[in-house]
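Student: here are the coordinates; sequence isn't available:
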């Protein structure tokens, strides 16, 4: 995405949602006619804008970033953790299609990170089917499948293509007034990435690196819920917010660099429950 497009999106969302307090300052006249700061009128500084662009246009860690961490610590690829591609035809509502576009996006990133060529293509195919069902095919380059096939032996380039496609889909949804759908896609991707993370080992709590990965998702969950609250009037978004709330409650009880085994067990179970409701 071009920098100008990113800045336009940030400015648009900042003016509507005021989600970056650090960028929010303005002026109003006091009784003496002088202007004083107020929190109701946004004033965007160039430095703050540049700092926020990346995390706002795609405010959560990508599913690739999570699975790359798993790859780095030596966690094996387990195909059965991903949502079966055979399930795609049973997703008939916009909500299910959007959630599982996110789920399959995470599964696709998971497969590509581990250089699973056939699985990568399979997840790309079902993702494309959901994109068509949601009528957002304009977000994808016409030659996306050809790009993937031509680079199937180039892991770095393959991951770059897939990640850019996911970014572009998110941007397209927002640019076309379908922000609620984009929130469902993000929720599906976030839940699936955490589900993979918490189920890739039989004893997650005993793996220090895995624990670090799980704990890092606290901030991204809070950011996700913050953004979803912008679209809370949408019943589908509101339902997902409610599903994620118990998980957020546990996460927000976790102190920095400290998590109990009981808390980890609850996070694993709550993630399983939410994920199950998404893919059923």
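Tutor: That came through fine. Because the structure is predicted, anything quoted here is derived from the model rather than measured.
Student: C-alpha only now, for contacts and for neighbours.
Tutor: Fine.
Student: need the helices for the stretch 101-250 of the chain, in chain order.
Tutor: 117-133, 144-150, 155-175, 179-199, 208-228, 235-251 (DSSP state H, counting those that start in this stretch).
Student: Out of these, the one nearest residue 12 is which?
Tutor: Among these, the nearest to residue 12 by CA to CA is helix 155-175 (9.8 Å).
Student: residues in contact with stretch 158-174?
Tutor: 1, 57-58, 62, 64, 105, 109, 112-113, 136, 138-140, 147-148, 151-152, 179, 181-182 (CA atoms under 8 Å, 6 or more residues apart in numbering).
Student: roughly how far out does that stretch sit from the chain middle?
Tutor: 11 Å (CA atoms, centre = their mean, to the nearest Å).
Student: can you check stretch 68-85 too?
Tutor: 17 Å.
Student: do stretch 256-263 as well
Tutor: The answer for stretch 256-263 is 23 Å, by CA atoms, centre = their mean.
Student: mind listing what residue 67 touches?
Tutor: 109, 110, 113, 193, 197.
Student: Nearest the middle, which residue of this protein would you pick?
Tutor: When CA atoms, centre = their mean is applied to the chain, the residue found nearest the centroid is residue 186 (3.7 Å).
Student: out of the contacts of residue 67, which one sits closest to residue 128?
Tutor: residue 109 (14.3 Å).
Student: Can you get me a residue count around that closest one?
Tutor: For residue 109, the tally of surrounding residues (other CA atoms under 10 Å) stands at 29.
Student: Distance check, it against residue 239.
Tutor: Between residue 109 and residue 239 the distance is 26 Å, computed by CA to CA, to the nearest Å.
Student: Okay, one more to line up with it:
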């Protein structure tokens, strides 16, 4: 890893982390197996999973435009304080909060908060080093992500191809659960910020649309995490996400009520509090 991390590198890490999710399904042992079998990866399946999970999440450019249109100010208190990093002692806590901090980093970067961005870069690097996952990251990933970050099709291709470079390393070292926790933490923090950036989320159509679109992303995340639900950290995180998923799955016909938005807002705050405490 480099001494300083560009915000897009952390975003790239989260995207790469996503790609270990299908790897759990392809590389898990069956009862009685003494060694993990060689599994041929299905590139089209990987690309499909990336497309279904990463998008319709908006690109950073789309988020910036939206925030500018609605006049939403940067609120530092929404982010997880960097001083909290000292509290995260378990692998589960470190991985979840690496995801949280990656979203906070992206949030600060979107608003061009230079010192805050540096602070979140540093704390993210601390967790990356603590989790010993630096070796799984392509050293040229920063430049690659920056070059095409707002081109969805090219980004899908980049993420899919990058997966083949990270798959062997992470699975050889039994790190699939770590990557799931990183992406789960990032998803939770992203939704937390969206639902708390304004006091009246329901009356902002663009915010409501983003909130609604997280239903498919959450269900995809849960579906993939269920494959490794025998891992205690994964099982605990799935239990934490269940109340939010239950609310989302009560939404019908693409229409969300004010009560449902408020319920999601309150529940995601509880989940997030449990992760960062």
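Tutor: Right, received. Where do you want to start? Predicted, not measured: the structure shown is a model, and the values here were computed from it.
Student: Residue 77 of structure 2 matches what in structure 1?
Tutor: Taking TM-score structural alignment, the alignment pairs residue 77 of structure 2 with residue 80 from structure 1.
Student: brain fart, residue 180 of structure 2
Tutor: By TM-score structural alignment, residue 180 of structure 2 lines up with residue 183.
Student: which residue packs closest to its match, ignoring adjacent ones?
Tutor: residue 228 (5.9 Å; CA to CA, 6 or more residues apart in numbering).
Student: Pull the contacting residues for that neighbour.
Tutor: If you count contacts by CA under 8 Å, 6+ apart, residue 228 of structure 1 has them with 180, 183, 237, 238, 241.
Student: List the residues that contact the counterpart of the third one in structure 2.
Tutor: What that stands for is residue 237 of structure 1. Residue 237 of structure 1 maps onto residue 234 in structure 2, with residues paired by TM-score structural alignment. Contact analysis of residue 234 of structure 2 by CA under 8 Å, 6+ apart lists 177, 180, 181, 225, 228.
Student: Map the fourth one onto structure 1.
Tutor: With TM-score structural alignment as the criterion, the equivalent of residue 225 of structure 2 in structure 1 is residue 228.
Student: separation between its match and residue 234 of structure 1?
Tutor: Taken as CA to CA, the span from residue 228 of structure 1 to residue 234 of structure 1 is 10 Å.
Student: Between these two, which contacts overlap?
Tutor: Joint contacts of residue 228 of structure 1 and residue 234 (CA under 8 Å, 6+ apart) are residue 180.
Student: Give the helix, strand or coil label for residue 57 of structure 2.
Tutor: Here residue 57 of structure 2 is recorded as coil under DSSP: H, G, I helix; E, B strand; the rest coil.
Student: and residue 272 of structure 1, what pairs with it in structure 2?
Tutor: Under TM-score structural alignment, residue 272 of structure 1 pairs with residue 269 in structure 2.
Student: what's the host helix or strand of its match packed up against?
Tutor: Following DSSP states H and E, one finds residue 269 of structure 2 within helix 258-276. Secondary-structure packing of helix 258-276 of structure 2 (3 or more CA pairs under 8 Å, 6 or more residues apart in numbering; DSSP states H and E): helix 91-110, helix 176-196, helix 232-248.
Student: Residue 204 of structure 1 -> structure 2?
Tutor: So, by TM-score structural alignment, residue 204 of structure 1 is matched to residue 201.
Student: How many residues are close by that match?
Tutor: 19.
Student: Surely it and residue 210 touch.
Tutor: No - Residue 201 of structure 2 is not in contact with residue 210 according to CA atoms under 8 Å; the separation is 10.5 Å.
Student: Look up the closest residue to the residue nearest to the centre of structure 1, ignoring the ones flanking it.
Tutor: In space, residue 186 of structure 1 is closest to residue 102, 5.9 Å off (CA to CA, 6+ apart).
Student: and that neighbour, what is it in contact with?
Tutor: 184, 185, 186, 187, 188, 189, 190, 192.
Student: Aligned to residue 104 of structure 2, what sits in structure 1?
Tutor: Counting by TM-score structural alignment, residue 104 of structure 2 corresponds to residue 107 in structure 1.
Student: so how many other residues sit close to that match?
Tutor: Residues near residue 107 of structure 1, counting by other CA under 10 Å: 31.
Student: Next: residue 91 of structure 2.
Tutor: Neighbour tally, residue 91 of structure 2, other CA under 10 Å: 16.
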